[in-house]
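Q: what's the 3D shape of this:
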Amino acid sequence: MKVLMFGWEFPPHILGGLGTASYGLTKGLAQQEDMQITFCIPKPWGDEDQSFLKIIGMNSVPIVWRDVQWDYVKSRVGNYMDPQLYYDLRDHIYADFNYMHTNDLGCLEFSGRYPDNLHEEINNYSIVAGVVARQQEFDIIHSHDWLTYPAGIHAKQVSGKPLVIHVHATDFDRSRGNVNPTVYSIEKNGMDHADCIMCVSELTRQTVIHKYYQDPRKVFTVHNAVSPLSKEIQDIVPRKNPKEKIVTFLGRITMQKGPEYFVEAAAMVLRRARHVRFVMAGSGDMMNAMIRLAAERGIADRFHFPGFMRGKQVYEVLKASDVYIMPSVSEPFGISPLEAMQCSVPTIISKQSGCAEILSKCIKTDYWDIHAMADAIHAICTYPALYEYLRDEGKKEVDGIVWEKVGVKIRGLYEQTLKNCGKL
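A: The predicted structure follows:
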């Protein structure tokens, strides 16, 4: 089976959970021998793992015809794409895009991030998708998150192939209900055109059905999983002070993630025990407000803000922690608690997170219940038996939540969708 996938991030260059999920999901899917995945991203860097899929950089797909030499094309795209593919794609330009600002290869530039002109990049990405869909061979289209829904719709219109969209989050999650109408319309349009909608949790599935008015028969829950730890990560030896406990929040410091509840719970814990330090790792628009809140609560001396973490740094922080906490207000899934439990870190999550549907060897509280949160933190830091139980049983549970099982489920949904569309 050949899958044309549209994504926005792919490791090692990621800005959030979307890239991590895209990698794990495609790797799990690729465990099946006949699965061929072509993964499109705005801007590859050349160090992506292409051992189990093919990556197409949308910034190297021409939309304007240019007469360029092979050696020059190779020097520009050769570290992440076969130069011949550039020429093959060039033969499938479908309209006169000379009015658009393209480079010397006739390609559109992409930031590979989430720039201020994000909506322009999303539109440009969908234009390029039309060239890719005309040239590539595939059985089904799979679009990850709202940024790539317009590209998926265009590819479906060009090819007549079924469209699967993967809802990793909705704007209801990101905005605490204060929805951006432009984003909502892109999301709903993607869902309306989709033949199958995969949601990362039942929580998200219910949002899709009731807030975007989708037919429940085409909306399915496909929980995320976690990739096995590399030897490099396994070999990390944490530096710990036996006299202190470390409690960690790791994620975007935005209202969706509930950082203020973490700070308030920390203040309550520190009124009962002073041997605990709190780490808020990440960046976001609420970071300065959280620094001020910690100061106002008189706990700044026990609070640390190390900034955005990536790759190995994430695991160094996790392994140095005694408790991991994710107090999200609305979390479609949340892979980070699974990563913490993988590292044998006792974990507290909000009941308002999708991963709460599949995890049992952790403590769950309502995001707003700072008293319960503080009690849980204090108990783990105080009672060795509770700490050891959550550490050992949590790791055991998460080691069974693997992407290969997710891949099998997605394959089944692909086949069901193709059958429903009369393509199988």
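
Q: alpha carbons only for contacts and neighbour counts from here, please
A: Fine.

Q: now for the one helix or strand residue 71 maps to, which elements pack on it?
A: According to DSSP states H and E, residue 71 maps onto helix 70-77. Contacts defined by 3 or more C-alpha pairs under 8 Å, 6 or more residues apart in numbering; DSSP states H and E place helix 70-77 against helix 83-90.

Q: To compare against the first, here's the next sequence to fold:
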Amino acid sequence: MKALMFGWEFPPHILGGLGTASYGLTKGMWECGDMDITFVIPKPFGDEEKHFANIIGMSQVPIVWRDVDRQYVQDRIGNVMDPDLYYRLRDHIYADFNYMRTNDLGCIEFSGRYPDNLVEEINNYSICAGVIARTVDFDIIHSHDWLTYPAGIHAKQVSGKPLVIHVHATEFDRSRGKPNPTVFGIEKDGMNHADHIITVSNLTRDTVINHYGIDPAKVTTVHNAVTPLTPEQLNVPEHKSKDKVVTFLGRITMQKGPEYFVETAAKVLKNNPNVRFVMAGSGDMMNKMILLAAERGIADRFHFPGFQKGAQVYEMLKASDVYVMPSVSEPFGISPLEAMQMGVPSIISKQSGCAEILTNVIKTDYWDIDAMADAINSIVTYPAMYNQLREDGLAEVNRITWDKAGQKVIDIYNKVLNK
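A: Have a look, this model is predicted:
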């Protein structure tokens, strides 16, 4: 079976859980066998792992015809695209896009990130999707997250092939119930055009059904998983502090509940001064959290190391004694599973999708800072509790693998194609 997947991130260049999940699911599906996946992203860098997916970058898809020789194309984009594919794509330009701003190859430049003109990049991505859908061979379309829904709709209109959309989060999660109407409209349009919808949790499935008015029969939950860690990841350098270390790792935004982490830290430190708190990540609430820690008089016990990637993530987790995810509305939340892989006991909010499948963690309401503080104190105080959560959590997370999630997605594909 051949799938045309539209995504926005792909490791090693990721800015959040979307890229991690897209990679894991794609590889898991490939491991199930008989899958040929073309994975499209805005901008490849040439160091993406490609043995299980054919990576195409929208920034190398021509929408304006240019008379360029093969050697020039090889020199310009040969590290990320086969020149033959460039010419095949050039032969399928379907409209006059000379009014668009393009480069010397007739391609649109993409940032590969989340720029201020994100809606414009989403629209440009969907224009390029029309060229790809006319060029490559596929049986089904799979669009990851709202950023690529317009591209999926365009590809469906061009090809007549069915569209599956994958809801990794909704605007209701990101905005605490006050959705941006533009984003909500793009999400709703994608859901209406989809032949089937995959959600990463039952929590998200309920949101899709109740807030977007989608028929429950059209929505299936496939929980996320984790990729087994390599020996290099497991054996990163250990920098253990003489104090206990409690870590928050993620975007420092309203959705993730960072203020509850700071308030919990203040409660813990009243009774146990030998604990350090780490808020790793970046986001629009970072400065507010630095000020809040200062206001609570705990700035000397708080660390803000900024955005972490690659080996830095595993080094930080290895140095931690407790991991906390106090998200207000978390569609899934892969980070606690990654912490458990490193043997770190985890505390998660009941308002997270991963709470549906994890047993060997402590679950509290995101707003219940007393319960979170009690849980932290218990883990850092009682070695027996720490060791049980560590060992049982590690055994549990090692059973949550992407090939199982991948097979569920393949089953959905077959169901859609056989309708």
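
Q: Next, the angle helix 83-90 makes with the helix of greatest length in the second structure.
A: Using DSSP state H, we find that the single longest helix of the second structure is helix 118-135. Calculated by axes from the mean of the first three to the mean of the last three C-alpha atoms, to 10 degrees, helix 118-135 of the second structure forms an angle of 100 degrees with helix 83-90.

Q: quick one: contacts of helix 118-135 of the second structure?
A: 42, 58, 61-63, 88-89, 92-94, 108, 110, 147-148, 150-152, 154-155, 158-159 (C-alpha atoms under 8 Å, 6 or more residues apart in numbering).

Q: let's see 7 Å
A: Helix 118-135 of the second structure has contacts (C-alpha atoms under 7 Å, 6 or more residues apart in numbering) with 42, 58, 61, 63, 88-89, 92-94, 110, 147-148, 150-151, 154-155, 158-159.

Q: neighbouring contacts of the helix or strand just after it?
A: Downstream of helix 118-135 of the second structure, the next assigned helix or strand under DSSP H and E is strand 140-144. Contacts with strand 140-144 of the second structure, where a contact means C-alpha under 7 Å, 6+ apart, come from 2-7, 149, 152, 161-167.

Q: out of these, which are buried?
A: 3-7, 149, 152, 162-167 (16 or more other C-alpha atoms under 10 Å).

Q: Return the member of those residues nearest to residue 203 of the second structure.
A: residue 167 (11.3 Å; C-alpha to C-alpha).

Q: still on that earlier bit, would you turn the buried ones among the contacts of strand 140-144 of the second structure into CSV with secondary structure and distance to residue 221 of the second structure?
A: Output for those, formatted as CSV (DSSP: H, G, I helix; E, B strand; the rest coil; distance: C-alpha to C-alpha, whole Å):
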residue, secondary structure, distance to residue 221 of the second structure
3, strand, 19
4, strand, 20
5, strand, 18
6, strand, 19
7, coil, 19
149, helix, 18
152, helix, 20
162, coil, 19
163, strand, 16
164, strand, 13
165, strand, 12
166, strand, 10
167, strand, 10
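
Q: how far apart are the helix holding residue 71 of the first structure and its match in the second structure?
A: When the second structure is overlaid, helix 70-77 of the first structure sits 0.7 Å from its aligned residues on average, using mean C-alpha distance after the TM-score superposition for the first structure.

Q: Next, the angle from that helix to helix 83-90.
A: 100 degrees.

Q: which parts of helix 70-77 of the first structure are buried?
A: So for helix 70-77 of the first structure, counting by 16+ other C-alpha under 10 Å, buried means 73, 74, 77.

Q: ditto for stretch 286-301 of the second structure
A: 286, 289, 290, 292, 293, 298, 299, 301.

Q: Fine, thanks again, bye for now.
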